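>>> Below: sequence and its predicted model.
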Amino acid sequence: MSDTGVTRVRLSGIGDEAAPGLDRQIEAVRRLGWDSVELRSVDGVPLADLSDAAFDRVVGGLADAGLGVSCVDSRIGNWARTVVSPFADDLTELDRLAERCDRLGTRCVRIMSYPNSGLPEADWEREVLSRIRRLAARAEDAGLVLVHENCAGWAATDPARMLRLLDAADSPALRLLFDVGNGIAYGYEAYDLLADIAPYVAHVHVKDGTGDTDAQFYSLPGDGNCRVADSLRLLFDRGYCGVVSIEPHINIRPHEGWSDPSGDYVDEFVAYGQRLEKLVSELGPAAGRA
């Protein structure tokens, strides 16, 4: 760490990696003493698809627990929606989430950049940039910030393409989400992206593990090959002071329809968060706990 001052970050976690139900998601982050949860699904239903009554219960439950929301994870441009999927689905989801983010008190929405589905490279690029430009403009009007994750899509693994997205959008409503562990499944070293994109990173996911594109074996942060400490150190040295959110992937991956049937995941989620706290403390910055 540089000696210019103490970097302050907030720790959070994607709640449905602890449990499907909101009560257990809340319990997991409260046991860690954290002040926010990252929302992707509740009871197996993506946030945008919850009924109004179910969403009202989410808002009320979080308020009663005194928890904020660090980010909501949309399906916009993700691995299940290719560049030829109906763009109207993404616009509808963004409009729905804009209303819900306002009630949740968050501005941050995770997106990706559309896997290809048979288009020539030039057409794929053209369509992705057009969609991202329109999404960013809509998000800016709604007071949201879209954070593009290095996961699936045209700009998933290439820092030059990530910067091209930002240039094309030309909007403060588009920034980057850096996931430390995504390189395992997609066949690249995530840390190698950071030197180019660090100034534009507005949200961080932490997972760790070993493996390759055929099989991944996830672990506690620091026990795998994803250079978690090196990545966080570089980000902190570049002045990052946003949210660092855990996505363990060890016992449950709701978006993939996979879970270990052996039992309760809240304890494992808490242990994962405690390991991240220790790692962050060793690097120097203080984890924010409002």
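It's in.
>>> okay, CA-based contacts and neighbour counts for the rest of this
Noted.
>>> quick check: longest strand of this protein.
In the chain, taking DSSP state E as the definition, the longest strand is strand 145-153.
>>> also this one, for the comparison:
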Amino acid sequence: MKLTTGLNPYGLTYYLGLQGSGTPRHNPDGVGLEGFIKLTEELGGKAIELWDGWLKDKSDGELAALKQRLDTLGWKRVVSSGLQHGDMDQLIRCAKALDAQYIRVAMTPILCGDRAAAGQKWHDLVASVHEKLQAAVPKLTAAGVVLLIENHQDFTSRELVNFCDEYGPSVRIVFDMANTFPVAESPLDFTRVIAPYVRHCHVKDYRAVIEPDGFRLVRCPSGDGCVPHKQMFDILAEHNDEMVACIEIGALDDRHVKLFTPEWWHGYAPKQAEDLAACLFAVQKNRFEVGEEWRTPWQRNADHELIDYELSQYRKSAANLKAQGLM
């Protein structure tokens, strides 16, 4: 499988000026799209995921100039947004202007697999996802663009496949390789289920903090945590001749998955004990030891550390992936 690897912006939110927007903790000197392109160049990336907030107000001429720049660099490109609030017509416009084959979307705001805590809102969100996908597919098909739905700590592997089967080849999967744990699936099991439908990967990683009610997932450089990227790409290669991938680091807040509490499981299909055991075994690799500091600088209110923290994690991720032949 030919793997083309680059960068995704969501682990650089403070550096780029996206974190804490409208609050006193916002970074007023964020480097934005230009700084993101420069970092992708520095790290030797050959693909880039572009947040739609950078694109939606650009004129046709400005988008054409950006396309020319990306063409000159020889980079693959993916447009990135959210299904609930993204403007599909605008996203397709940007994708077509940039010659981007894929539009990536997170489908709901639910995190940590915590659909039960959302109550009725979860069911309303699922209905909204179906409604929005049904409306989007004719537009996507006409434009020749594929919508990539992400496992954003909300849907299971089989639920994602069901969306793809229901809505056809204009809907496929962007695989966040670390987001299997929040829905109680091991990385390898999740990969085996979705592999034929994956078109783009977020090469992310976590280190876990084991808690009485489950575990916390804390960001770390890709390759330093519990996610077996190489084995997962080997499975994907059985079904794909090529793949676009982007380094992503997790959020500046941890993700607390409370799957040791009975109520967390409400809304999920029954699960085999062996499958849950595989998840719980895998998440312990490179975990934090008891008493070890796991909080990010954002959580410790050490904002002066954030830029170096984010950049060092991306640089270490690139080095790790290059050492594994994945970049």
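Okay, I see it. Given the structure is predicted, the values throughout are model-derived calculations rather than measurements.
>>> After superposition, what is the TM-score?
Once superposed, chain against chain, the TM-score is 0.72 (TM-score structural alignment, normalised by the length of the first structure); 249 aligned residues with a Cα RMSD of 3.2 Å.
>>> I'd like to know how far residue 197 of the first structure sits from residue 262 of the first structure.
39 Å (Cα to Cα, to the nearest Å).
>>> if you count what's nearby, which of the two comes out ahead?
It is residue 197, of residue 197 of the first structure and residue 262, that has more neighbours when counted by other Cα atoms under 10 Å, with 18 against 7.
>>> and that one, that's in a strand?
No: according to DSSP: H, G, I helix; E, B strand; the rest coil, residue 197 of the first structure belongs to no strand; its state is helix.
>>> Could I get the contacting residues of it?
If you count contacts by Cα atoms under 8 Å, 6 or more residues apart in numbering, residue 197 of the first structure has them with 159, 162-163, 176.
>>> do the same with residue 61 of the first structure
22-23.
>>> Check residue 223 of the second structure too.
Contacts of residue 223 of the second structure (Cα under 8 Å, 6+ apart): 205, 229, 317, 320-321.
>>> cool, residue 252 of the first structure as well?
17-18, 258-260, 265.
>>> where along the stretch 51-200 of the second structure do the strands fall?
76-82, 102-106, 146-150, 171-176, 198-203 (DSSP state E, counting those that start in this stretch).
>>> mean per-residue distance, the third one to the first structure?
Spelled out, it's strand 146-150 of the second structure. Average distance, strand 146-150 of the second structure versus aligned residues of the first structure after superposition (mean Cα distance after the TM-score superposition for the first structure): 0.6 Å.
>>> Repeat that for the longest one.
Superposing on the first structure places strand 76-82 of the second structure at an average distance of 1.8 Å from its equivalents, by mean Cα distance after the TM-score superposition for the first structure.
>>> Show me what that strand is in contact with.
Taking Cα under 8 Å, 6+ apart as the rule, strand 76-82 of the second structure contacts 4, 46-52, 70, 91, 94-95, 98-108, 244.
>>> Let's see that with 6 Å instead.
Strand 76-82 of the second structure is contacted from outside by 47-52, 100, 102-106, using Cα atoms under 6 Å, 6 or more residues apart in numbering.
>>> Now the residues you listed in a markdown table, please, with extra columns for neighbour count.
As requested, the contacts of strand 76-82 of the second structure are exported to a markdown table (neighbours: other Cα atoms under 10 Å):
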| residue | neighbour count |
| --- | --- |
| 47 | 24 |
| 48 | 26 |
| 49 | 26 |
| 50 | 24 |
| 51 | 18 |
| 52 | 21 |
| 100 | 20 |
| 102 | 28 |
| 103 | 28 |
| 104 | 25 |
| 105 | 22 |
| 106 | 20 |
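>>> mind checking the SS state of residue 243 of the second structure?
Criterion first, three-state DSSP; result for residue 243 of the second structure: strand.
>>> quick one, helices of the stretch 101-250 of the second structure?
Counting by DSSP state H, counting those that start in this stretch, the stretch 101-250 of the second structure has helices at residues 115-118, 120-143, 157-167, 187-194, 229-237.
>>> so which of those helices is the most packed in?
Per-stretch averages of neighbours, counted by mean count of other Cα atoms under 10 Å, single out helix 187-194 among the helices of the stretch 101-250 of the second structure, with a mean of 19.
>>> residues in the first structure aligned with it?
Alignment of helix 187-194 of the second structure against the first structure: residues 190-197, by TM-score structural alignment.
>>> Between the two ends of the matching stretch, what distance do you get?
11 Å.
>>> what does stretch 39-48 of the second structure give?
11 Å.
>>> List of residues touching it?
5-7, 75-77.
>>> what's the answer for stretch 39-48 of the first structure, then?
Counting by Cα under 6 Å, 6+ apart, 14, 20-22, 72-73, 97 sit against stretch 39-48 of the first structure.
>>> Same list (those) but as a markdown table, adding distance to residue 116 of the first structure.
A markdown table is the format used below for these (distance: Cα to Cα, whole Å):
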| residue | distance to residue 116 of the first structure |
| --- | --- |
| 14 | 27 |
| 20 | 31 |
| 21 | 33 |
| 22 | 34 |
| 72 | 24 |
| 73 | 21 |
| 97 | 25 |
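>>> Out of the residues you listed, which comes closest to residue 54 of the first structure?
residue 22 (10.4 Å; Cα to Cα).
>>> could you say which helix or strand contains the aligned residue in the second structure for that closest one?
Counting by TM-score structural alignment, residue 22 of the first structure corresponds to residue 33 in the second structure. Using DSSP states H and E, residue 33 of the second structure sits within helix 32-42.
>>> Work out the gap between that helix and the centre of the chain.
From the chain centre to the centre of helix 32-42 of the second structure is a distance of 19 Å (Cα atoms, centre = their mean, to the nearest Å).
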